[in-house]
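>>> Okay, structure incoming, though there's no sequence with it:
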C-alpha cells in the first residue's frame, strides 16, 4: 500500500504540530517534581546547615515520611549567630540536637496566610508561639524571611533565628 503524498501546506502543519508536541513534552519534563520537606530543605542552598544537621540527627527519614509537616527552617545565617559553644554542645549530644530540631517542626501543613496568633505544639512536645500581622509572620522570636516552600508532605518556612526549646522540667 502506498501512502499518499501530503500537499506542502499539510506537511508544514504536520511539522509544526510535531515540533509543538516535542516542545511541550520537553517543557513538561523540565518542571521539577514535588519533593518531601526533607528534600526541599536539602535542595535549598541557604538551608545547607540545617540539612546536614537533619541528616546527622536521623530526622531526614522522618521528614520524608507521610506528614504533613510544617518546618520553620533556620537559615545558614541563623546558625552562624548561635554561639560556637552551643553548637559544639549540640554536636556532642545528639538527643539535645534532636530536641532543638524537632522544636522547629509542627504536625500539619500551615501556610503563612493560615497562621493565627496562637500557640501550637511542636514535634518535641513544647509549645511554639505563632503570630501574624499582615504578611509578617513570626515564630517565637524568629521572623519568617521566606514562606510557603510547598513540599509533597508539608511546607517549609525559612526563619532568621535558631529556636532553642525551653528546658524540660
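The structure has been received and is ready for your questions. In this text the structure is predicted, and so the values were computed from the model without any measurement.
>>> drop to CA atoms for contacts and neighbour counts, all remaining ones
Noted.
>>> where do the strands sit along the protein?
Listed in chain order, the strands of the chain (DSSP state E) span 69-74, 105-107, 118-121, 127-133, 136-139, 142-151, 154-159.
>>> Remind me what the last one packs against, helices and strands.
Put plainly, it is strand 154-159. Applying 3 or more C-alpha pairs under 8 Å, 6 or more residues apart in numbering; DSSP states H and E, one finds that strand 154-159 makes contact with helix 37-42, strand 69-74, strand 142-151.
>>> For the longest one, name the packing helices and strands.
When contacts are defined as 3+ C-alpha pairs under 8 Å, 6+ apart, strand 142-151 sits against helix 37-42, strand 136-139, strand 154-159.
>>> What residues of the shortest one count as buried?
Looking back up the chat, that one is strand 136-139. Neighbour counts over strand 136-139 (16 or more other C-alpha atoms under 10 Å) mark 137, 138, 139 as buried.
>>> who touches that strand?
Contacts to strand 136-139, defined as C-alpha atoms under 8 Å, 6 or more residues apart in numbering, come from residues 72, 112, 115, 128, 129, 130, 131, 132, 143, 144.
>>> 7 Å - rerun?
For strand 136-139, the surrounding residues in contact (C-alpha atoms under 7 Å, 6 or more residues apart in numbering) are 112, 128, 129, 130, 131, 132, 143, 144.
>>> hold the first one in mind and look at this next one:
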C-alpha cells in the first residue's frame, strides 16, 4: 500500500508539472528565457539575453510604464545584434538624455496599437496583394511582406527586418523578434 501511495503522489506531481509546463508550451524561448503569457512585454523582455539593448533603450526613452500598460500592443523587438549593426556610436548617442525624443520616435515605430499575430498579419499581406501597411504608435507606416515562408517588415527608409521568432504572447499583447532595427524617415 505504501508503494501505491508513493506512486500516486509521484504521478500526481508529474502530471501537475506537465500541465504547468503545457500552459506556457506555446510561447517560444527568447534569448534563453521562457516567455510567460501572464507577464507583460517589459516583464518578459528584461529576461531575454538577446534584448538587453532594447530594454536599455526603452528605459532611456521612458517607455517602461507604457509597455507595461494594458495594451494591447504588438512589438517588433530587435535583438542586440540588430542594434550592433547600426553605425558605430549610434546607440550610445541615442541613449543620451538630449536625444530622448529621437529615441522615443524610433522605439515607438516598432510598436503597433493592437495585438497582431503572425497568421493574421500574413493574411492581411496576402489580401493586399503581397504588401500590407502597418501603422505604428510612433506615426511610422511599416510595410509587411511575406517571402520564402518569412514575414518581413520594411521601414520608411527601405530597410528590411525579418521576423525570426513570431507570436510570443504577452499579457498585454505580442512580441515578434526581428533581426534589424526599423528606422523612421527623419
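Great, that's in hand. Bear in mind that the values here come from a model prediction, so they are computed numbers and not experimental data.
>>> TM-score of the superposition?
The TM-score (TM-score structural alignment, normalised by the length of the first structure) is 0.82; 158 aligned residues with a C-alpha RMSD of 2.1 Å.
>>> rewinding a little: just name the most buried of the helices and strands packed on strand 154-159 of the first structure.
Compared across those, strand 69-74 shows the largest average neighbour count, a mean of 27 (mean count of other C-alpha atoms under 10 Å).
>>> With distance to residue 33 of the first structure as extra columns, can I get the contacts of strand 136-139 of the first structure in JSON lines?
Listed next are the contacts of strand 136-139 of the first structure as JSON lines, based on distance: C-alpha to C-alpha, whole Å:
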{"residue": "112", "distance to residue 33 of the first structure": "22"}
{"residue": "128", "distance to residue 33 of the first structure": "31"}
{"residue": "129", "distance to residue 33 of the first structure": "33"}
{"residue": "130", "distance to residue 33 of the first structure": "30"}
{"residue": "131", "distance to residue 33 of the first structure": "31"}
{"residue": "132", "distance to residue 33 of the first structure": "30"}
{"residue": "143", "distance to residue 33 of the first structure": "29"}
{"residue": "144", "distance to residue 33 of the first structure": "25"}
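>>> returning to what we had before: could you take the strands of the first structure and lay them out as a markdown table, with extra columns for distance to residue 10 of the first structure?
Output for these, formatted as a markdown table (distance: least, C-alpha to C-alpha, whole Å):
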| stretch | distance to residue 10 of the first structure |
| --- | --- |
| strand 69-74 | 53 |
| strand 105-107 | 57 |
| strand 118-121 | 64 |
| strand 127-133 | 59 |
| strand 136-139 | 57 |
| strand 142-151 | 45 |
| strand 154-159 | 49 |
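>>> closest one to residue 31 of the first structure among those strands?
Evaluated with C-alpha to C-alpha, the strands of the first structure place strand 142-151 nearest to residue 31 of the first structure, the distance being 14.2 Å.
>>> Just tell me the aligned range of the closest one in the second structure.
With TM-score structural alignment applied, strand 142-151 of the first structure matches the range 161-170 in the second structure.
>>> Name the single longest helix found in the first structure.
Of all the segments of type helix in the first structure, defined by DSSP state H, the longest one is helix 8-30.
>>> Which residues does that one contact?
Residues outside helix 8-30 of the first structure that contact it (C-alpha under 7 Å, 6+ apart): none.
>>> related to what we said a few turns ago, would you mind getting the average deviation of the match of strand 142-151 of the first structure from the first structure?
Compared with the first structure after the fit, stretch 161-170 of the second structure shows a mean deviation of 1.4 Å (mean C-alpha distance after the TM-score superposition for the first structure).
>>> for that stretch, the distance to its chain's centre please.
6 Å (C-alpha atoms, centre = their mean, to the nearest Å).
>>> And for stretch 46-54 of the second structure?
On the basis of C-alpha atoms, centre = their mean, stretch 46-54 of the second structure sits 11 Å off its chain's mean C-alpha point.
>>> First-to-last residue distance for that stretch?
Using C-alpha to C-alpha, to the nearest Å, the end-to-end distance of stretch 46-54 of the second structure comes to 9 Å.
>>> In the first structure, point out the residues matching it.
Going by TM-score structural alignment: stretch 46-54 of the second structure matches residues 42-50.
>>> Mind listing what's buried along that stretch?
Neighbour counts over stretch 42-50 of the first structure (16+ other C-alpha under 10 Å) mark 42, 46, 47, 48, 49, 50 as buried.
>>> Including distance to residue 27 of the first structure, could those go into CSV?
Output for the buried residues of stretch 42-50 of the first structure, formatted as CSV (distance: C-alpha to C-alpha, whole Å):
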residue, distance to residue 27 of the first structure
42, 24
46, 27
47, 28
48, 29
49, 32
50, 32
